[in-house]
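**Student:** 3D model of this:
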Amino acid sequence: MFASKIKPYTFTLFAKKYGEEKLLDCLERNEKNGVVYHREGINGDYDDFDDVDQLMNFILTGVR
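**Tutor:** Below you'll find the predicted structure:
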């Protein structure tokens, strides 16, 4: 899968599995802990993954 497609694909899977509210809660918690959604342009910490499961875990935990 292309790296540019992993983030939206994984975010969609996460929302289907855990719900939108859980996704938003995780994103908010991660942001408070220094995780950056958009650093410059459209890339941020969530774009550094090429594996869906690793990104899903990062969303859940905020830990690489």
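**Student:** hey, let's count contacts and neighbours off CA atoms from now on
**Tutor:** Fine.
**Student:** residues contacting residue 41?
**Tutor:** For residue 41, no residue counts as a contact, taking CA atoms under 8 Å, 6 or more residues apart in numbering as the criterion.
**Student:** how distant is whichever strand or helix holds residue 21 from the center of its chain?
**Tutor:** Under DSSP states H and E, the secondary-structure element containing residue 21 is helix 20-32. The gap between where helix 20-32 is centred and where its chain is centred comes out at 9 Å by CA atoms, centre = their mean, to the nearest Å.
**Student:** Here is the second sequence; please produce its structure so I can put it next to the first one:
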Amino acid sequence: MSSKGFGYCGLACDYCQDNPNCVGCKKGGCPEKEACKNYQCCTSKNYKYCFECPDFPCEDSILHKLRIRIFCQYIQRYGEEDLKKHLEENYKKGIVYHYQNKHIGDYDQFDTENEIIEFIKNGRK
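**Tutor:** Next comes the predicted model:
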């Protein structure tokens, strides 16, 4: 994982291919930051992650997507380094975070929190 880290919502900025010049959400690099409720909320309240907010998970934001919400909760429970380690291991196994030109990937194929967490930890269903 490069130095982009994770977004406020838990997105893994290092695996996003949308904008190669982006330096990461927390470094102000996201082109959607003006319209992103999560970015605006966290920066105005000095939160490092959305889970610090008493309204987490807010439904009228990107957190309505299961994978994104679970990534944020995963960081809350296990920490950034644990998620980073598993994403790197899974990437080496061929697991794709985002398919080319899409905002979905292998982590989006699940219907429950437990399935996603199991996939993060083990790289398989």
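**Student:** Sort out which residues of the helix or strand just after the helix holding residue 21 of the first structure are buried, please.
**Tutor:** Under the assignment DSSP H and E, the closest C-terminal helix or strand after helix 20-32 of the first structure is helix 52-61. For helix 52-61 of the first structure, burial by neighbour count (16 or more other CA atoms under 10 Å) applies to 52, 55-56, 58-60.
**Student:** got it, and stretch 29-41 of the first structure?
**Tutor:** Residues 29-30, 35-36 are the ones in stretch 29-41 of the first structure that count as buried (16+ other CA under 10 Å).
**Student:** Throw those residues into CSV and include distance to residue 5 of the first structure, thanks.
**Tutor:** Listed next are these as CSV, based on distance: CA to CA, whole Å:
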residue, distance to residue 5 of the first structure
29, 24
30, 21
35, 20
36, 18
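**Student:** Considering the residues you listed, which is situated nearest to residue 13 of the first structure?
**Tutor:** Closest to residue 13 of the first structure out of the buried residues of stretch 29-41 of the first structure is residue 30 (18.2 Å), distances taken as CA to CA.
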